[in-house]
Every structure is written in C-alpha cells, then in structure tokens.
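Colleague: Below are the sequence and a predicted model for it; my questions follow.
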Amino acid sequence: MKRSNDSLQGFLHLLRALIREPSVVGVEDAFFRVLRRELEEFPVTITRYHGLLVAQGSEPESNYLSAHVDRHGLLCTGPREFQYAAFIAGNRGELNGDSISEQFMELIAGRFRGQRVQAHTPYAGSYLGQGTITESFICPRRKNLIFDIDGLDFLQPGTPISFVDRLREEDGQISAQLDNVVSVAILIEMIRRGFRGTAFFTAGEECGRSYRYVAEWFQRFDLKTQRLIVLDTSPFPTQEDLNAQEVVLRNRDSVAEFEPTVTDELREVCDQLKVTHRFKDEYVIELNKTREKQSSIGRTELGRLIDATSGDVTGTTLQLPTSSYHTQTETANLSSVEAVLKVLTRLTGASV
C-alpha cells in the first residue's frame, strides 16, 4: 500500500469525518451545522443564509472560493416510495437534459442493488434506521430513478436517505462518494492553511439551484468579482483517463464562457508548479468527434451564475479528476488532491 503524504493526513482525517455526515441534496441543514462547527476553529467570520454558508477571512474581497455541500441520495416521497433526491418533481425545473448528472441517470440506474442506506430526520440529522436497496429503475412517466428498499417501510414523506459510506485509501488513491464532499474538505483545508478571502459553501448544486444563493449574496451587498474559483470534481471513464492529468480546468461550460484572464492565471500557476492539467471542454469536444451520440460539456454552478448576473460575477473552475462518478467508489488520486491545494495556495497567496 502506498502511504499518502504526511501533509495530507489532517485533510484525510477531516474528509473521513465529513463523509459520515448526511447531506442529501435539498436537505442539507444538518450538514451546515457540522460545517459551522468545523469552521469555528479558525479566525473567520461565519454567516449562514438560505442555501449558503459564508466564511470570510481578514481580506474578504481578495479572492472568492466556492464548494458545494450536497450529495446524491434519496427522498421518501410516499408510502414505501423512494426517489432520487436531485430529480424529484420540485427540482426538475432547473434541469433540461444537458447536465452531466442527468446524462448519467440511465448509466447508474442499476448500480445501487445491495447498497446500504440510512435515514435521518430532515433538519436535525438524527439517525432513524438503515435499509438495503433491492432494486432501482427509471420511471418513464416521472423520469426519475425509483428505489425499492428493504427495512425502511416506516418512513414518512420528506425523509432524506443517504448512502452508507466510508472513505477508503489505498495505493495513492481515495474512494467514496467524493462529489461534493471532497471539495468541501479542500476548502476547509485552504482556510486552515491561511486563506484570507471569502469561502462559499452552497446547497442544491446537484439539482441546479446553488448558483441562485451565490448570486443573491453578491447582489445583497452590491458586489461584483471576476475572481470566483468554483471547486468541483470532474468525471473520467477510465483509470488511464484519470491519470492523464492532476487537475482539470475549463474555458467554459454549455451556459457561459468563464473569465479568460483568471483561467489563464490558473493555467500559468499550474505550469509554474509543474501540475499537469487538461481543459475539460476541449476534451469533450475532441471526444465527440469520434462519437455518434454527443456528450454535453456540462452545466456548472459558475456558468449559471455568470448568466444569471450578466457577467457581474464571474471567474473559473478548478476541478479534481475522478472515475466511477456518482457512486460509492468514486476515486481520485491523492496526488491530484495535493496538486489542487498547491495551485489554490499559490493562486490566492495563502500561507501554509
């Protein structure tokens, strides 16, 4: 077994703890409280808004970083009825078919058989019980994943159900349901290392709502910026594709072009630090030249945010490459995690 760097042990301890906490998309209140407790250890000002937690350092307008707190899970929607939380009827208004999550729905439909799940109270996060997924299928009328679960027949509608998950570390890799919790852990680690700007932790990204909360925050204080860096994971189909780069950049998504000066600055930092990188939009466009069925370059929180604010809030993304996307075995290289932290530290002027 390949041991991870000593410098990442604190990060891994934090990530291991966060993964155990439920944060089903649309029902993130309990996780926000966990997050607040973690942040109270650091010299930052913490403010909670609807769908958003903000941590501000001593130079709040110097840089802006954003991470999503929600993860995929299920929601009880009726007697012994369980649906994929991101795509229930109340959330579908934000989705039109070109998001990566939607395109993955058919692919992942059969992956959940035998998966252990646990139910929690919606607000407090108190444990209610465990069950096992016996079947999952797409309902053509509701256009959503429907689950049969053994052991949770007593649940009431509105109860969130998360996947039982634990962090695994082996041969220089970590695996779990990493999206989006690994980005949260990276952002907290950046604050620990001395990040002095503003950090956003947003809810509802998996159902396409998180951009609204960030947009409203900037509008609330009549602020604009070109320096918002959104952290996320970026899926690749094979281990070889995963190993081809340490970090993933983007020029744009399917909604908007990102701020080119900040994207170039990020690329230059990667070059200075000898961090290998790939532009995801360029990768997908090249891949589509060899495919009959075209793939979307994806919609991101940042693209929606740029569009919603008419460019008053813009920036770029820094993404961690992973494989086995949206499963409990989503995998990332520890060298990539370390690379993301090095790039962000250099870009923002944080001191370890």
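Modeller: That came through fine.

Colleague: C-alpha from now on. contacts and neighbour counts both.
Modeller: Noted.

Colleague: hang on, isn't Thr322 packed against Glu330?
Modeller: Yes: using C-alpha atoms under 8 Å, Thr322 is in contact with Glu330, at 6.4 Å.

Colleague: out of the two, which sits in the busier spot?
Modeller: Using other C-alpha atoms under 10 Å as the criterion, Thr322 and Glu330 rank with Thr322 on top: 28 against 18.

Colleague: Three-state assignment for the more buried one, please.
Modeller: Of the three states, Thr322 takes strand under DSSP: H, G, I helix; E, B strand; the rest coil.

Colleague: what about versus this one:
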Amino acid sequence: MELFYDILKQLIRIPSVVGSEQPFFMFIKRELEERAIKVEYYDGVLVAKGERPHSGYISAHADRHGLVCTGHNEFQYAAFIAKNKADLTGDSNSEQLLHNFTARFVAERVQAYQPYSGTYLGLGAIKDAFLCERRNNIIFKIDGFDYLTPGMPIAFMDKLDIKDDLISAQLDNVISVAMIIYMYAIGYQGTAFFTASEEAGRSWRFLLEWFRRFDIKTDELLVLDTSPYPTLEELRSIDIVLRHRDSNAVFRSPLKNKIKKIALKEKINFNFKDTYLKNKMQKNNAVRSLGTTELGRLIFATKGEIQGTTLQIPTIGYHTVNETTTKRAVESMIKVLQKLYIS
C-alpha cells in the first residue's frame, strides 16, 4: 500500500477546483504516461487506455470543491455559481448540505491558482462565510486576495493525515483517482475516465459525449467515488458501498453481482446505500431523495444503453478537508478492483 499512499499524497497537493481541473488533469496525464499508458484529453474528460482498452471501463470524477473569485474581494462556492449549476436539480447531497456549510469553512487556509497553467497565485485564510439567499450560494470573506480577478479558482490547502487506522483529507474524489493510477501501476490494462465538474452535476455529459463519439456501448461501467455516513461507528462497520439504484435510474450490470461475490469471499463488509437511505426514511417517517450519481444520470440519458454500477468508499466529514475513511476500506476497495480486473 506504500505506493498507493505515495500517489495519493502527491495528488492531494494539486488543486482541482470544479470548473478549473486543467492543472490536475495534466498531472494525471504525466503520471500515467510515465507508466506507458496512452492518454487522450477531450472536453471535460481525460481518457486513459491500457493495452486492452475494452477489458474494463472505470470512471472517477477529478474535480473537488473550492471557491472562485466573482468580483472585487468577492468569492463564491464554485459548484453553485450560475455558470456551473445549470444541471443541479436540488436533490444532490451537495445542495441538501448547502445550508449547513458555512461554519465549517471559517479559518480554513486556501490557495489561489491560474485555472489553465496551475501557477500558484498566493495563500489566504477564510475569515467568514455566509449564505446569500438571493444568490443561493455561500459568499466568502478572505484576507489577502484583493488582487484576484473574476474567474480565478481558490482551492483548500490540503494534505493527507494518517492516524492509526484512519486517513483524512479532502478525499472526494482524489482517493478514487489515486486508486485508478495505482491500478495501472500494478497491471490494469483497460480504459479509465477522469471527469470534470461532477460536483456541479455536469460530468455525465462529458462521459456520454465520449461514448457517443466512438459509438461504444457497455453494461460494465464502474464509477468510483466516496459515500457519506454520519458517524465513525457506522464508518468502521462498512468497507465498501454499493447501490442498486439512485434517484434517476436502476443500476443493471453484471458488475454488481461480481463485486458482491468478491466481497463475500474476501469477508469485505458492504452496504447498499439506497437500501440504507430507504431504511432511514422509513424509520424517521420522512421522504427524501436516494441521491444523484454520475452513473444514474448517464443511464437515464441513454435509456440504459450505457449501464454499470458504482463502487464507493465510506467516509465521514463529507465535502470537508477532513473527510475521513478507514485504511481497511481503502484496502478492501483496491482488493475488489484487483479481483475484477487483474487476478
């Protein structure tokens, strides 16, 4: 696992604010090309191909939450500014959490960078954050960034923290990106997608465009991500997270049962997130969304021509720089990927 954590530590240091992922894409491209993997860059998606590109299709979104300058000394939450949120529907986890976001950001250190080159522009610290009801977004006050012009992205300063059996950072979704690079390092020869703007609900469009560009259909697209849980106790009881469906579509793929069989054989604890959410709603006598995923949107848009399943790592502290999971969960997810695609 030392190689995996080395990859993850490097990736975490590269900013990738939603809408400004170019520097992160270029870093991934270099990492993979150093391993003799062919990499193609299309609008909104970086595509890696091994020697047997049809032997697997794995996807992970590359963007992370952050801020963007929208005026003189004005900074907004990047995923929810008007140019990004056209596809948001109100039922994503991010949107449901919007009203609870503000307090968690105060005192966080941030870095500004050039959106295309990744050139470092300086450090700042968030002094205040408040919800503007008129714009339905969080407005930030940051000391030291009065020279920034509109459009400049601002990423949270981040590093990997490993303590006992837990690892913490802004894991969503850099941990999945690290897993894919690690898989190529140990022998994966299929195709992988790294998508932009998932946190703004747009990534599925880029993925769909790629499949249509080459007239490719599959029922075995595997989408990697993190999945939030409320308590450390629940986190420790789950190793991997699966889904039968989300709010948009039912997941019908042979991959789901393959993963389940691997988990049972390897004594990996798994949880179906949609079942978990349904049980919670029943217990609380409340009706809520089953959540939206990149895959669900893709299945719905293609009327099932593209199908697959999700494989997620359970976390607490969702959408913060202290998002946390267990080492066992990381190892379990990698073991499933190895069994599916290598051994």
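Modeller: Received it, and whenever you're ready, just let me know what you need. Values in this document were obtained by computation on a predicted structure and should not be read as measured data.

Colleague: Quick check: TM-score for this pair?
Modeller: Aligned and superposed, the two chains score 0.98 in TM-score terms (TM-score structural alignment, normalised by the length of the second structure); 343 aligned residues with a C-alpha RMSD of 1.0 Å.

Colleague: List the contacts of Leu311 of the second structure.
Modeller: Counting by C-alpha atoms under 8 Å, 6 or more residues apart in numbering, Leu311 of the second structure makes contact with Leu222, Val223, Leu224, Asp225, Ile240, Val241, Leu242, Arg243, Met333.

Colleague: er, Ala36 of the second structure I mean
Modeller: Shown in contact with Ala36 of the second structure (C-alpha under 8 Å, 6+ apart): no residues.

Colleague: Residue in the first structure paired with it?
Modeller: Ala36 of the second structure maps onto Pro43 of the first structure when the alignment is built from TM-score structural alignment.

Colleague: Assumed that match was part of a strand.
Modeller: No: going by three-state DSSP, the assignment for Pro43 of the first structure is coil, not a strand.

Colleague: and for stretch 87-105 of the second structure, what span of the first structure is it aligned with?
Modeller: Per TM-score structural alignment, the counterpart of stretch 87-105 of the second structure in the first structure is residues 94-112.

Colleague: can you check stretch 68-78 of the second structure too?
Modeller: Per TM-score structural alignment, the counterpart of stretch 68-78 of the second structure in the first structure is residues 75-85.

Colleague: The stretch 101-250 of the second structure: strands as residue ranges?
Modeller: In the stretch 101-250 of the second structure, the strands defined using DSSP state E, counting those that start in this stretch lie at 109-113, 120-132, 137-143, 153-156, 161-163, 166-169, 191-195, 218-228, 240-242.

Colleague: any chance of those strands in TSV, with distance to Ala86 of the second structure and mean neighbour count too?
Modeller: Compiled in TSV, the strands of the stretch 101-250 of the second structure are given as follows (distance: least, C-alpha to C-alpha, whole Å; neighbours: other C-alpha atoms under 10 Å):
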stretch	distance to Ala86 of the second structure	mean neighbour count
strand 109-113	25	20
strand 120-132	18	16
strand 137-143	14	19
strand 153-156	19	28
strand 161-163	35	12
strand 166-169	28	19
strand 191-195	17	25
strand 218-228	22	21
strand 240-242	28	24
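
Colleague: and Lys335 of the second structure, what element?
Modeller: helix 327-341 (DSSP states H and E).

Colleague: what angle sits between that helix and strand 218-228?
Modeller: Orientation check (axes from the mean of the first three to the mean of the last three C-alpha atoms, to 10 degrees): helix 327-341 of the second structure against strand 218-228 gives 180 degrees.

Colleague: Okay, buried residues for the match of stretch 87-105 of the second structure please.
Modeller: If you call a residue buried by 16 or more other C-alpha atoms under 10 Å, then stretch 94-112 of the first structure has these buried ones: Leu95, Ser99, Ile100, Ser101, Glu102, Met105, Ile108, Ala109, Phe112.

Colleague: ditto for stretch 47-54 of the second structure
Modeller: Buried residues in stretch 47-54 of the second structure (16+ other C-alpha under 10 Å): Val47, Ala48, Lys49, Gly50.

Colleague: how near is Glu305 of the second structure to Phe211 of the second structure?
Modeller: With distances taken as C-alpha to C-alpha, to the nearest Å, Glu305 of the second structure is found 10 Å from Phe211 of the second structure.

Colleague: any common contacting residues for the two?
Modeller: Residues touching both Glu305 of the second structure and Phe211 (C-alpha under 8 Å, 6+ apart): Lys217.

Colleague: can you give me the helices in the stretch 201-350 of the first structure?
Modeller: Using DSSP state H, counting those that start in this stretch, the helices of the stretch 201-350 of the first structure run over 210-220, 239-243, 260-272, 280-288, 301-308, 334-348.

Colleague: other SSEs contacting the last one?
Modeller: Taking 3 or more C-alpha pairs under 8 Å, 6 or more residues apart in numbering; DSSP states H and E as contact, the helices and strands that helix 334-348 of the first structure lies on are helix 181-192, strand 247-249, helix 260-272, strand 313-322.

Colleague: Turn these into CSV, columns for distance to Phe82 of the first structure.
Modeller: Below are those laid out as CSV (distance: least, C-alpha to C-alpha, whole Å):
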stretch, distance to Phe82 of the first structure
helix 181-192, 23
strand 247-249, 34
helix 260-272, 41
strand 313-322, 28
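
Colleague: Which of the ones you listed sits closest to Glu28 of the first structure?
Modeller: Evaluated over those, closeness to Glu28 of the first structure peaks at helix 181-192, with 12.1 Å, by C-alpha to C-alpha.
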